[in-house]
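A.B. asks: predicted structure and sequence below. I'll ask about it afterward.
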Amino acid sequence: MSDHLKRGNVLWESSRMFLPEHREQLLARRKEKERVEKPILDEQQQEEVNRVISEALVEGCQVTITYYDEGHIYALTGDIHSWDMYAQVLHVRDEDGEMHAIPFDHVVNVEMS
């Protein structure tokens, strides 16, 4: 290999290193690009969500809740522990026994598992 090519690689060798700050910025930028708008449910979809939640509470069935949070859509599988209608919050116990509070207006879909 010629001396010119070796020297050229040495000049750019430092640009291959990423500082932790750079990595964090790249990850934040990638996450920002993946953001989606909050889906808006029509009346029929909202009624279906309410029906499935009520049915799951009565029967004690596991459900998969799809919900929106800060620009992303997540899915959570577990049992609906309670539904606080005044605060509009669903309390869900996941498969690991951990409790999650999901604001009702963030719920996109609920399906029986």
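C.D. replies: Done, it's in.
A.B. asks: rest of the way, CA atoms for contacts and neighbours
C.D. replies: OK.
A.B. asks: any idea which residue sits dead centre in the chain?
C.D. replies: Note on the chain: the residue nearest the mean C-alpha position is Y74, at 3.2 Å, using C-alpha atoms, centre = their mean.
A.B. asks: give me the contact list for the strand or helix carrying that one.
C.D. replies: Assessed by DSSP states H and E, Y74 sits inside strand 72-84. Contacts to strand 72-84, defined as C-alpha atoms under 8 Å, 6 or more residues apart in numbering, come from residues 34-36, 53, 56-57, 60-68, 89-95, 113.
A.B. asks: take this one as well and set it beside the first:
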Amino acid sequence: MGKKLEANGLFESSRMMLPEHREAYQAYMREQERRGKPVLDDQEMQRIEQTLIESYNRRMPITVVVFNPFDDEELRGIVTNVNTGLREIKLVRGDEDYSWIKLEEIISVIT
């Protein structure tokens, strides 16, 4: 019993973690994995916009890479609508499956 009272022995001997502490630690670790959005230069933005317009005009499928703080998302489809006021596109991925994507969220476009 004498060793437990020396230095940090009392806390070293009790290795218990409450579920609330575990969840808070996991949330903290997930937050540490968050990354910032890359800054695109004007030339890259013009190339992305040109490819989106080309997909809209020719009805050709493209792959759009959308920014996510944890993992980028790739969406494949055809641009069917361009809303210049809200700066977003409508990407149709199937018969009834579509997404509205803001232009500032797009990192790259692959034909």
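C.D. replies: Yep, it's here. Note that the structure is a prediction, hence the values are computed from the model and not measured.
A.B. asks: returning to that earlier point: among the contacts of strand 72-84 of the first structure, which lie within helices?
C.D. replies: Members of the contacts of strand 72-84 of the first structure lying in helices (criterion: DSSP state H): 53, 56-57.
A.B. asks: export those to CSV and tack on distance to N109 of the first structure and neighbour count?
C.D. replies: CSV is the format used below for these (distance: C-alpha to C-alpha, whole Å; neighbours: other C-alpha atoms under 10 Å):
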residue, distance to N109 of the first structure, neighbour count
I53, 10, 25
A56, 13, 20
L57, 16, 17
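A.B. asks: quick check, nearest of the residues you listed to E43 of the first structure?
C.D. replies: I53 (15.4 Å; C-alpha to C-alpha).
A.B. asks: burial of the closest residue to that closest one other than its chain neighbours, as a residue count?
C.D. replies: Nearest residue to I53 of the first structure in three dimensions, chain neighbours excluded: V110, at 7.1 Å (C-alpha to C-alpha, 6 or more residues apart in numbering). V110 of the first structure: 23 surrounding residues under other C-alpha atoms under 10 Å.
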